[in-house]
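**Student:** below: sequence and its predicted model.
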Amino acid sequence: MHDLVRDMGREVVRKEVPTQPEKRSRLTLADDVFDVLKGDKGTEAIETMIIYLQKNVNLNTKVFSKMTRLRLLKILSMNVRGSLKYLSNELRLLYWKNCPLRCISSDLCLGKLVILEIQGDNIEEFQPNLQRFTCLEVLVLALCKKLKRAPNFGGAHSLKKPSLWGCSKLVELPQSIEDLKNLVQLDLGACKNLRALPNSICKLKSLQDLNLRGCYKIKELPANLGKLEQLGLLNAIDTSVSHLPFSCRSLRYLKTLLLPPLLEGYRSVKPIGHLTSSCANLCSLETLRAPYQSLQHLSLLANLDLQTGHGNLSLLKDLDLRYSCFHSLPLNLCHLAQLQVLRLDNCLNLQVIKDLPPCLENLFAVNCPLLESVRDLPPSLKDLLLDDCPLLEDIQDLSGLIGLHYLYFYNCSNLIELQGLENLVELREIDIRNCSTLSSKSWFVNLCKALLQNSNCREWLKMSVSKDMVSKYLCSNNEVAGCSSNYSLALFLKKKGIFIVVEILCFFRQQFLDYKMIGTELIYPDDDMEVRCTVYNLFTEPNKFEEVEELIELHSSSEEKWKDRSILQTCIVYEEEGEVYFIPMNPNVVIKFHPQSTDDEITGMEREQQNEGTCIWDAVCLHPLFRCLGFSD
């Protein structure tokens, strides 16, 4: 629901009885809720209540006893004591964040409740008899870090989605979990002391999603896990699981399989016996994360020939082989016609990437220290990330990758040349920081050509480079020199594309840019300096360029440092007979300074951003404004 529609509805309800909130059906405003609860004015008219009270307000659960028709209760902050038996039997949803109670007592009995979600660091026990919750479908006891024992699931036949995520002291699950006949999702993520899954879990025929991520002490999965006939997702990342049990060959509906990397010296997987291809039914996999060592084991389960690529992985779209131990791709991926994403990060022995599938869109090979060559890139590629590959020297001509959006070669210090940049008309971001062996003229001129060739659809392009790769080249030009901001550029009459490049050197590390404007941004943070090169107002066929005004808005308390340590350089870029020319110019610069805001001035979205850790006030906010006058056909 849109916030405006929600607020309008709340206002309609408020105006029905503006001076007597206890007679309204919905109470959401903090002042009204406080008035009703503190004065014990609850009535049967109240059906919905959202509570956010100050920590110094202490109440007893008896304040709910008169709200006999309460159906939705959402508690975001409330200090309360007493029995939970006073809650309305009509409740359908109970959400309680930061619950201060140590024990959720057995007198909580809500026969019509559908969703129960309670979070609290103090909760040590959960005693309610779930058999009495005959309509309960969702039970979430998330981040109950002191909870040592899971609920007794006996008789909870309606429960479909229990979650014990983040219950870090939980050691085991009860055998009564087998009573959850309608279970669809089971979330045990971040239960880092959970040692094993009970064998009774294999009786849950309707289970579709099983999340074990972060259960570090789980070493093996139940031998009969393959009996979970409807299982579609198995997430065992950040566990100690090294292999799948043989029975998993029966998981014919499994679409997503995520196994942990074998980090400890690339330890080998547990020996396995012979499996005939007739038993291999992992034919629905779309997402597979497993190091190659595990994939060798999976090849038997999925009836996959690793040499030819033929087998039951024809639907695979996302293959994650991170932390694998091989020198080149040991399996033929060309036959995986549906594969769109290939991840090879942290393959420390990988030297060559080639023979890639025809429909691949995303290739990631970050931190492959021995990687030297990347070949056979398909024209469908959109993202190519090869950061931290210091030996990478041979990269194929990029001319055929006309749909490429993101190109990253950070810390590829041995890379000499990038061919075909002028054809990357759809490029949005390029990162070539610390690629100092690249020719500045080669890469920058070719990028400018790409911009000039595709002026109609260009919105923005972000370039991150080392500061020694651009500055000198932009500022020097032997063909044309000296151009003021009001210079009449008759030589542009016959040009099909012209744009402006602005380069700003400053000490700021974090910057936020309004991407609604048309432009190209170049950023490089290096120690306490930063290069920003931005292309603004890409236009065609002008006959006169009269005025450029740049507005820079700063939100920081370091005005003097910025003025002392900043340099602004601007030039016009155009192409003639295949050559790109740069003309230095001096725009009118307006710097608008905003002192750092106090806590009292921070409201709404800004406070929310601060709470989420966003350092917004110590950042630079650049809002360029260019006025180009006198243009005609």
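**Tutor:** Nice, thanks for sending it over.

**Student:** please make it C-alpha for all contacts and neighbour counts, starting now.
**Tutor:** Will do.

**Student:** would residue 139 count as being in a strand?
**Tutor:** Yes: counting by DSSP: H, G, I helix; E, B strand; the rest coil, residue 139 is located in a strand.

**Student:** check which helix or strand covers the nearest residue to it once chain neighbours are set aside.
**Tutor:** If the residues on either side of it in the chain are set aside, residue 139 comes closest to residue 162, at 4.6 Å by CA to CA, 6 or more residues apart in numbering. Element membership for residue 162 (DSSP states H and E) is strand 161-163.

**Student:** so how far is that strand off the chain centroid?
**Tutor:** Its chain's C-alpha centre and that of strand 161-163 lie 23 Å apart, by CA atoms, centre = their mean, to the nearest Å.

**Student:** can you check stretch 125-139 too?
**Tutor:** 33 Å.

**Student:** buried ones in it, by neighbour count?
**Tutor:** By neighbour count with 16 or more other CA atoms under 10 Å, stretch 125-139 contains the buried residues 125-131, 133-139.

**Student:** show residues contacting it.
**Tutor:** Outside stretch 125-139, the residues within contact range by CA atoms under 8 Å, 6 or more residues apart in numbering are 102-117, 147-163.

**Student:** in addition, the following structure is provided for comparison:
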Amino acid sequence: MWSDCKFYPESGVSNLILKSLIKVDMRNRFWMHDHIRDLGRAIVREENSQQPWKRSRIWSNEDALNMLENGQGNDKVEVLRINTIDRDYLKLTEKEFRNLSGIRFLQVTNERMTGDFSNILPNVRWLKLDHCGSIPYDINVKKVVILDIVRSCIRDDWRGWKRVKEGMKLKVVNLWGCNELVKAPDLSSCGRLEVIKFEHCTEMRGEMHISSFNNLILLRLVGSKITKLKGDIGMIKDLKEIDTSNLKELPAGIGNLSSLEILSLRSSSPVEVPALPTSLKKLAHSSPKVPNLLELKELEELCFQYCLAEIPGDIWLHLTKLKSLMINYSHIRSLLLQVESAAEGSSTSSDGIISLVVLACSKLETLPNLANLSNLTELRLQCFLVDEIRGLGQLRNLKEFTILDARYLKSLDGLQNLVLLQRLTVSNCDALDKLPSLCNLTKLDALAVLDCRVLFEIQGLDASMGESSLTDLELIDCASIVRLPDLSELKHLKALDISGCTQLAEIMGLESLELLQVLEMSRCKSIDKLPDLSRLEHLRILNITECTELTEVMGVERLESLEVLLMSGCKSIKELPDISGLKNLKKLDVRECSQLTRVTGLYNLNSLQVLGLQDSTSASGSMDPFASL
């Protein structure tokens, strides 16, 4: 794209990467820091501060539509983006684009394009049509390098395929989510193609011929029903990534792809895997059999799905560069991450792994001792039969830990030692009655404890934690929790959700959480009183739905940032203070508040959009402002 426009920014891009202002990920996607984006836009605005249509780049929908509707198009415009996804289809014809001969990048979203486009947009290099109801068949692609037609109404018999085949400069064709296509289009004449994306074309099926794409670098077919690749794939020497989901067999020549780094084989039926190229860095494999991995010495990421066989423990002797291991929906009974070395009887483990994910392995009964995984930073486990996690306390570098559905797990011994932990999620652990003290986890940013029905105690969230980093705290459906530590020291907390803690009687320190933006406490049926909330000046959402014993909400009238107040089913609340000062309130729900006798201040709530009143029959007669809403 850049070279075709006579741009050669390699050195500049490298400098920006070093300064962390842009980054290019493993899939060659380009990410820009907001500062760079804003700087670029400021430079463009200086081209003409009063007349946007005379600028080289127009990214604002309002400016773009005004230009087209007023016939102000001109050859100075090089980049144009039109997006009307929140309104009805807009019909665009060649008339609106006739004077826009300088456009190099055009993005059109949620439009209908009709008319004669054969001599329109002669200099477009990147054409992106997203969610378009109709696309002209004679669209000019002679100079187009990147063609994105995504989520659009395009069929096999679209007459525009003839024009696409004439696109001799095409390097990228992306048809993501074009669900009316039944077969892969014939693009064999586009010999310069480097990227083909037919992802999530759910009706696309059958065979795909690839023998003409000698320059291909990336092929993504995931979400389509293409079952076979025809042609000698081994001749495509620069191919780096293949992502498929329904292939019934792999081409025999795949082992000759010396540049292949990413291979994803996600198939619901068994796929016979031939010898794989030793250049692979990432492999995702869905099949009952474990392929031969011993020669894949460059492998860094490995994902197994639907495995029936055990994973040989000796593969870790060969996969010395492995950093990420994921095992999902597999029937393995054990996981061996350490083997005995023949040399001296010493143990050799996969200690280079930094991410270990084991999900929905319903027959896995025991986990290996994790103590040797000293570099692990991410651990996610969903193991129904596992009753202990050995070596957890030795994972000193762990930053993210998730444990789900471990119904027999009784303790998380060693959790208190994970001083670098930033995110902790514990869900549906039916036998877990308490957590170790969290007072040493000062870097913890998010804590979620969900549906742990016998958990009665969480220690270390009070002053003993010191300077806490916690911003999100969720304790949902933990029906046995009777009390919480004093939360007043959680100075950075922005979201608190204690919904479904039916035995919890009070929330100590709530009034001190001055940065709190969201307070969710629905179904807390034992709480009869809240502290004065008036200091929570940043609170936007307050949900006290079905707090049946709660009798009052002090300070709510001073919450000027409040946007949502949900209190349906609060059957013990008899009165609210004057809420006329809640200028930002958009939603108020007081349904089924059977004893509520008065709500004053509704006349002044100019931002109110949703008001729930039904079933509050005993209150409706006395709430005179309701009649005007």
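**Tutor:** Ah, there it is. Treat the numbers as computed from the prediction; the structure is a model and nothing was measured.

**Student:** and residue 469 of structure 2, how many neighbours?
**Tutor:** By other CA atoms under 10 Å, 18 other residues sit near residue 469 of structure 2.

**Student:** next, count neighbours for the alignment partner in structure 2 of the residue nearest to residue 139 of structure 1.
**Tutor:** In structure 2, the residue matched to residue 162 of structure 1 (TM-score structural alignment) is residue 196. Residue 196 of structure 2 has 21 neighbouring residues, counting by other CA under 10 Å.

**Student:** could I get the contacting residues of residue 196 of structure 2?
**Tutor:** Counting by CA under 8 Å, 6+ apart, residue 196 of structure 2 has contacts 172-174, 216, 218-220.

**Student:** could you dump these into JSON lines and include distance to residue 289 of structure 2?
**Tutor:** Output for those, formatted as JSON lines (distance: CA to CA, whole Å):
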{"residue": "172", "distance to residue 289 of structure 2": "34"}
{"residue": "173", "distance to residue 289 of structure 2": "34"}
{"residue": "174", "distance to residue 289 of structure 2": "32"}
{"residue": "216", "distance to residue 289 of structure 2": "29"}
{"residue": "218", "distance to residue 289 of structure 2": "26"}
{"residue": "219", "distance to residue 289 of structure 2": "24"}
{"residue": "220", "distance to residue 289 of structure 2": "23"}
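
**Student:** from those, pick the one nearest residue 279 of structure 2.
**Tutor:** Closest approach to residue 279 of structure 2 among those (CA to CA): residue 218, at 15.1 Å.

**Student:** aligned to the closest one, what sits in structure 1?
**Tutor:** Superposed on structure 1 with TM-score structural alignment, residue 218 of structure 2 falls opposite residue 185.

**Student:** buried sites along the strand or helix carrying residue 574 of structure 1?
**Tutor:** Per DSSP H and E: residue 574 of structure 1 is located in strand 567-576. For strand 567-576 of structure 1, the buried set under the neighbour-count rule, 16+ other CA under 10 Å, comprises 569-575.

**Student:** report all helices and strands that that strand contacts.
**Tutor:** helix 440-453, helix 471-475, strand 498-506, strand 579-585 (3 or more CA pairs under 8 Å, 6 or more residues apart in numbering; DSSP states H and E).

**Student:** which part of structure 2 lines up with the last one?
**Tutor:** Under TM-score structural alignment, there is no match for strand 579-585 of structure 1 anywhere in structure 2.

**Student:** residues near the residue in structure 1 that residue 97 of structure 2 lines up against, how many?
**Tutor:** Correspondence of residue 97 of structure 2 to structure 1, assessed by TM-score structural alignment: residue 64. A count of neighbours around residue 64 of structure 1, defined by other CA under 10 Å, yields 20.

**Student:** and the one 3 residues further on, by the same measure?
**Tutor:** Burial of residue 67 of structure 1 is recorded as 23 neighbouring residues (other CA under 10 Å).

**Student:** before we move on, the earlier item: farthest pair within the contacts of residue 196 of structure 2?
**Tutor:** Top of the distance list for the contacts of residue 196 of structure 2 (CA to CA): 174 and 216, 13.4 Å.

**Student:** of those two, who's got more company?
**Tutor:** Ranked by neighbour count (other CA under 10 Å), residue 174 of structure 2 and residue 216 place residue 216 first, with 22 against 18.

**Student:** pull the contacting residues for the residue nearest to the more buried one when sequence neighbours are not counted.
**Tutor:** Distances taken as CA to CA, 6+ apart put residue 194 closest to residue 216 of structure 2, at 3.9 Å, once the chain neighbours are dropped. The contact partners of residue 194 of structure 2, taken as CA under 8 Å, 6+ apart, are 171-172, 213, 215-218.

**Student:** from these, which land in strands?
**Tutor:** 172, 218 (DSSP state E).

**Student:** all strands for the stretch 351-500 of structure 2, in order.
**Tutor:** Using DSSP state E, counting those that start in this stretch, the strands of the stretch 351-500 of structure 2 run over 355-359, 378-382, 400-404, 423-427, 446-450, 472-476, 495-497.

**Student:** by contact count, what packs against the last one?
**Tutor:** What it means is strand 495-497 of structure 2. With 3+ CA pairs under 8 Å, 6+ apart as the test, strand 495-497 of structure 2 has strand 472-476, strand 518-520 packed against it.

**Student:** repeat for the first one
**Tutor:** For strand 355-359 of structure 2, the packing partners by 3+ CA pairs under 8 Å, 6+ apart come out as strand 324-328, strand 378-382.

**Student:** in structure 1, which residues correspond to that strand?
**Tutor:** Strand 355-359 of structure 2 maps onto residues 341-345 of structure 1, going by TM-score structural alignment.

**Student:** neighbours of the counterpart of residue 270 of structure 2 in structure 1, how many?
**Tutor:** When structure 1 is aligned by TM-score structural alignment, residue 270 of structure 2 is paired with residue 242. When neighbours are defined as other CA under 10 Å, residue 242 of structure 1 has 21 of them.

**Student:** so what's residue 242 of structure 1 closest to, chain neighbours aside?
**Tutor:** Excluding the flanking residues, the one nearest residue 242 of structure 1 by CA to CA, 6+ apart is residue 269, at 5.8 Å.

**Student:** identify the residues contacting residue 320 of structure 2.
**Tutor:** 297-298, 350, 352.

**Student:** nearest to residue 487 of structure 2, of the residues you listed?
**Tutor:** residue 352 (38.1 Å).

**Student:** re earlier: from the middle of its chain, how far away would the match of strand 355-359 of structure 2 be?
**Tutor:** Relative to the chain's own centre, stretch 341-345 of structure 1 is displaced by 17 Å; criterion: CA atoms, centre = their mean.

**Student:** same question, stretch 45-56 of structure 1
**Tutor:** 33 Å.
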